[in-house]
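My questions are about this predicted structure, shown below with the sequence.
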Amino acid sequence: MVYTALFSSRIIHISSKRPTENVSSFHPQHPFHLQCIKTKREFPLPSVASIPYQPINVDYLEREFSGHGVTFKDIVDSCIAKLVLENGSTASLMLPSGLITSYKVPMWHGGKVELLHTSVSEGEDGGAVIEGGVSLAFKFESDGENSWYPTTWALHDIRGNSQESIQVELISTHKEKVEMKHIINLQEDILSTELVITNKISSALQLSGSFLSHLTVSTPDATYAVGLEGSNFISRPPFLSKFGIVPQEEEKLGFGQLWDEIVHKGPFSGLVSSAKSSANELENTRRKSEEGNECEENENYKQLHEKMSRIYTSAPQSFTLIDRGRRSSVVVGREGLDEVYMFSPGSSHEYYSKYAFVCIGQSAMLKPITLKAGDVWRGVQHLHNPNL
């Protein structure tokens, strides 16, 4: 393959093989002790944007990128990059998937708190299934081609230092014509996830999907979204993605759309209910009646105790998520995207369990973004820690 100018001599090639390591050492309630990775769901996917990868050489990564506040840990054919600032903020990034599994922040009381929710469970073959965290779930389309999306990333550069901020830049390409940068920036009180797309093909490129951030909470019953009053929203089925967490009952009811369904029908184009009991049928009917009807948020202090799956079409650029159970909060902000996806599994689940989270996504689901030939698009999601 002939590389474009984007592929400089500093590119580190990373294996895309999936490990099959046994997960007996995992504790189900301590998902941040990550030791291996496996794709969540096995379903047909669109063509994948990728470049050739070689096995990870952690020793080389340490030598090449030392002095920036980043350390690397080898995990079978994968790798964890840990970003550490002197003020106590840390983030963990898995390669080559680009999944951010941890964001720990210092608190006003002197301790540290994990803001992200990541679940580790055992797969059918005995390997580890990792879900949650912060991930990219975007689909690309162009004239005359099948839909595709990036699933593997190459480490391109690391900048900054442990005193102020650390920036990790990952890259991927599609047929050497569409260049994608996934940039993770850890500052003293902010974790930013950035996607930069350069369209070098002669036709228009369409982008749809979302950033997905699973924010851990004690329980949705103690969690409130502040600042959304007056925002318009549309109820939609939960968005299923490679690393997304959705309760099994939601999937069985058919309220989510897998990527292969999105390719043929478009995001959230329809529901295929598998509910058999009368209770499930009533729930299905209720949700379908709500779908597509635009409503206005009438609460500025919105409690998230009920199941909800919405796309806000006119939300402010930032709003706050408060967890009274953990006495913590996080401010979620965005750039370059107009929509906000919000999913809460509700408070019917066990406290501090796999489903004790709220998923927030800065998105382009209802209105895809179009890039003309030569266009460059930039979208950013910010997670701000106001607890210092």
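Nice, I can see it.

all contacts plus neighbour counts: C-alpha atoms, from now on.
Will do.

Please, where are all the strands along the stretch 101-250 of the chain?
112-114, 118-122, 128-132, 134-142, 148-150, 154-160, 165-174, 178-187, 190-199, 205-216, 223-226, 232-235 (DSSP state E, counting those that start in this stretch).

ranking those strands by burial, who's on top?
With neighbours taken as mean count of other Cα atoms under 10 Å, these reach their highest mean count in strand 128-132, at a mean of 26.

which helices and strands does it pack with?
With contacts taken as 3 or more Cα pairs under 8 Å, 6 or more residues apart in numbering; DSSP states H and E, strand 128-132 sits against strand 118-122.

now the angle from the strand it packs on to strand 205-216?
Strand 118-122 and strand 205-216 are oriented at 90 degrees to each other (axes from the mean of the first three to the mean of the last three Cα atoms, to 10 degrees).

and strand 118-122, how far out from the chain's middle?
15 Å (Cα atoms, centre = their mean, to the nearest Å).

now swap in stretch 153-164 and tell me
With Cα atoms, centre = their mean, you get 20 Å for stretch 153-164.

With distance to residue 324 added, can I get the strands of the stretch 101-250 of the chain in a markdown table?
Formatted as a markdown table, the strands of the stretch 101-250 of the chain follow (distance: least, Cα to Cα, whole Å):
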| stretch | distance to residue 324 |
| --- | --- |
| strand 112-114 | 14 |
| strand 118-122 | 20 |
| strand 128-132 | 22 |
| strand 134-142 | 22 |
| strand 148-150 | 37 |
| strand 154-160 | 34 |
| strand 165-174 | 29 |
| strand 178-187 | 25 |
| strand 190-199 | 21 |
| strand 205-216 | 12 |
| strand 223-226 | 6 |
| strand 232-235 | 25 |
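
here comes the other one, which I'd like you to weigh against the first:
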Amino acid sequence: MASLVSFSLLKASASTPTTVISPPPSPTLETLDQRFGRKGIKFSESGDIPTTVELTVRNGSSLKLQISNGHISSYRPKVYWKDDGYEEVLHTLAGSRGGVGLVINELSQQTNSKAPSASAEWTVKDVDSDSIDALQVELGCMRGSLDISYVVSLYPLSMATAVIVKNNGRKAVNISSAILSHFNFKKNRSGSGVQGLRGCSYCTNPPPSSPFEILSPSESIKSEDSPGFFSFGWEPETKPGVWTVQDVPITVLKNKLSRVYSASPAERSKDFHRSAPSKYEVIDQGRGLFYRVIRMGFEEIYLSSPGLYSDKYGEDYFICTGPASILVPVTVNPGEEWRGAQVIEHDNL
């Protein structure tokens, strides 16, 4: 089990090699449970839905992970001091849309367009636990010359997703990557916001294309009509490529936007520049909750809200955010590896 950071992620002995378990065609439920199941880690299968693993720690906080595509479809932390005090944090639609998804797109060095790569499904590599207060599942897959590990961890007050990309080929590989989380807000647009980005530069930019997206890249930057005469303070988003500095302490996500927060690529080429914050908070004023998002390894923060477009996708409101490397791709040289992570934690007990 690979350990990325000292932020309470479970560690494994570096001297113990990881064995990739490739299940035979049509693996049985017993195969997964016998090999990996333990207290707090349960594998299940239902009809045509991909095999999932559910993690549940001592205080009842839980998450569900679809194994074949690495999609986290549910995260329900305990948020109140009462028996039924669990809230679904993620906004997930049928077809593995929304939730938390890892996006890795390989780019050609010449054009920065997506290069074709062999599709691959995730398989379970390992699991780990520390009593039942810390649980971890590691998935792995091969995409061309890239050996990718995806580590999902659950704790009583947080969940973490981490990725390790190793280049086993002979040529450098450029990748565009992100860990995008879709947060759910119960029928409340005006009560959604983000705090902690004040003073950071941003520009309008679409998200990376992914199978988990709710709004497509073209939809995300499509202009929204004025929400009405009484929507004071509303301004249309700037054009892509125009950089602006966040000048308010809280970004209200009532209206439509799609942004990348970071120093501009030109600024990042300098020896000294102001980087994006390492953490910020998602505010759900309607339910009186907030969640802290921590980025590691990534240089950018992606943030979007659907505005009136949310009506197309159910009654509840949602936003999409997470650490990213979109504007400046990550270069992974032969024999080297790149690591990135996201932590979602809360103090809502």
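Yep, it's here. Since this is a predicted model, take the numbers as computed values, not measurements.

Checking residue 60 of the first structure next. Helix, strand or coil?
helix (DSSP: H, G, I helix; E, B strand; the rest coil).

Can you pull out the residues in contact with stretch 160-170 of the second structure?
Outside stretch 160-170 of the second structure, the residues that touch it by Cα atoms under 8 Å, 6 or more residues apart in numbering are 4, 9, 145-154, 173, 179, 332-344.

tell me, that stretch lands on which residues of the first structure?
In the comparison with the first structure, stretch 160-170 of the second structure aligns to the range 192-202 (TM-score structural alignment).

what's near enough to touch the counterpart of residue 306 of the second structure in the first structure?
By TM-score structural alignment, residue 306 of the second structure lines up with residue 345 in the first structure. Residue 345 of the first structure makes contact with 220, 246, 247, 306, 307, 308, 355, 356, 357, 358 under the criterion Cα under 8 Å, 6+ apart.

burial of the counterpart of the fourth one in the second structure, as a residue count?
With TM-score structural alignment as the criterion, residue 306 of the first structure lines up with residue 255 in the second structure. Other residues lying near residue 255 of the second structure total 23 when counted by other Cα atoms under 10 Å.

Over to residue 16 of the second structure?
Using other Cα under 10 Å, residue 16 of the second structure is surrounded by 8 other residues.

And stretch 317-329 of the first structure, end to end?
Length of stretch 317-329 of the first structure, first residue to last, Cα to Cα, to the nearest Å: 17 Å.

Correction: the previous question concerned stretch 162-176 of the second structure.
Stretch 162-176 of the second structure has its terminal residues 15 Å apart, counting by Cα to Cα.

Identify, by residue count, the longest strand of the second structure.
Across the second structure, the longest stretch assigned as strand under DSSP state E is strand 317-332.

Which stretch of the first structure lines up against that strand?
The aligned range for strand 317-332 of the second structure is 356-371, by TM-score structural alignment.

List the buried residues in that stretch.
Judged by neighbour count using 16 or more other Cα atoms under 10 Å, the buried positions of stretch 356-371 of the first structure are 356-366, 368-371.

Contacts made by that stretch with the rest, please.
With Cα under 8 Å, 6+ apart, stretch 356-371 of the first structure has contacts from 117, 199, 204-220, 267, 334, 337-345, 347, 349-350, 377, 381.

which residues touch the residue nearest to residue 324 of the second structure when sequence neighbours are not counted?
Closest residue to residue 324 of the second structure apart from its sequence neighbours, by Cα to Cα, 6 or more residues apart in numbering: residue 178 at 4.0 Å. Neighbour list for residue 178 of the second structure: 102, 103, 104, 208, 298, 322, 323, 324, 325, 326 [criterion: Cα under 8 Å, 6+ apart].

Quick check: the gap between residue 178 of the second structure and residue 57 of the second structure.
Per Cα to Cα, residue 178 of the second structure is found 27 Å from residue 57 of the second structure.

Skipping its backbone neighbours, what lies nearest the alignment partner in the first structure of residue 287 of the second structure in space?
Using TM-score structural alignment, the partner of residue 287 of the second structure in the first structure is residue 326. Nearest in space to residue 326 of the first structure, with sequence neighbours left out and distances taken as Cα to Cα, 6+ apart, is residue 218 at 6.2 Å.

cool, and residue 129 of the second structure?
residue 135 (4.4 Å).

roughly how far apart are the one you found and residue 72 of the second structure?
Noted for residue 135 of the second structure: a distance of 15 Å to residue 72 of the second structure, by Cα to Cα.

do residue 318 of the second structure as well
Distance, residue 318 of the second structure to residue 72 of the second structure, using Cα to Cα: 16 Å.

just to revisit the earlier point, quick check: the gap between the residue nearest to residue 324 of the second structure and residue 310 of the second structure.
22 Å.

and what of residue 166 of the second structure?
37 Å.

Then residue 93 of the second structure?
12 Å.

Kindly report the same for residue 240 of the second structure.
Distance from residue 240 of the second structure to residue 310 of the second structure, counting by Cα to Cα: 22 Å.

These two: which is more packed in?
Taking neighbours as other Cα under 10 Å, residue 240 of the second structure and residue 310 compare with residue 310 leading, 18 against 13.

Mind checking what secondary structure that one has?
helix.

Please name the residues that touch it.
When contacts are counted by Cα under 8 Å, 6+ apart, residue 310 of the second structure touches 316, 317, 318.

Could you give the number of residues near whatever residue of the first structure lines up with residue 80 of the second structure?
Aligning on TM-score structural alignment places residue 80 of the second structure opposite residue 108 in the first structure. Per other Cα under 10 Å, the neighbour tally for residue 108 of the first structure reads 10.
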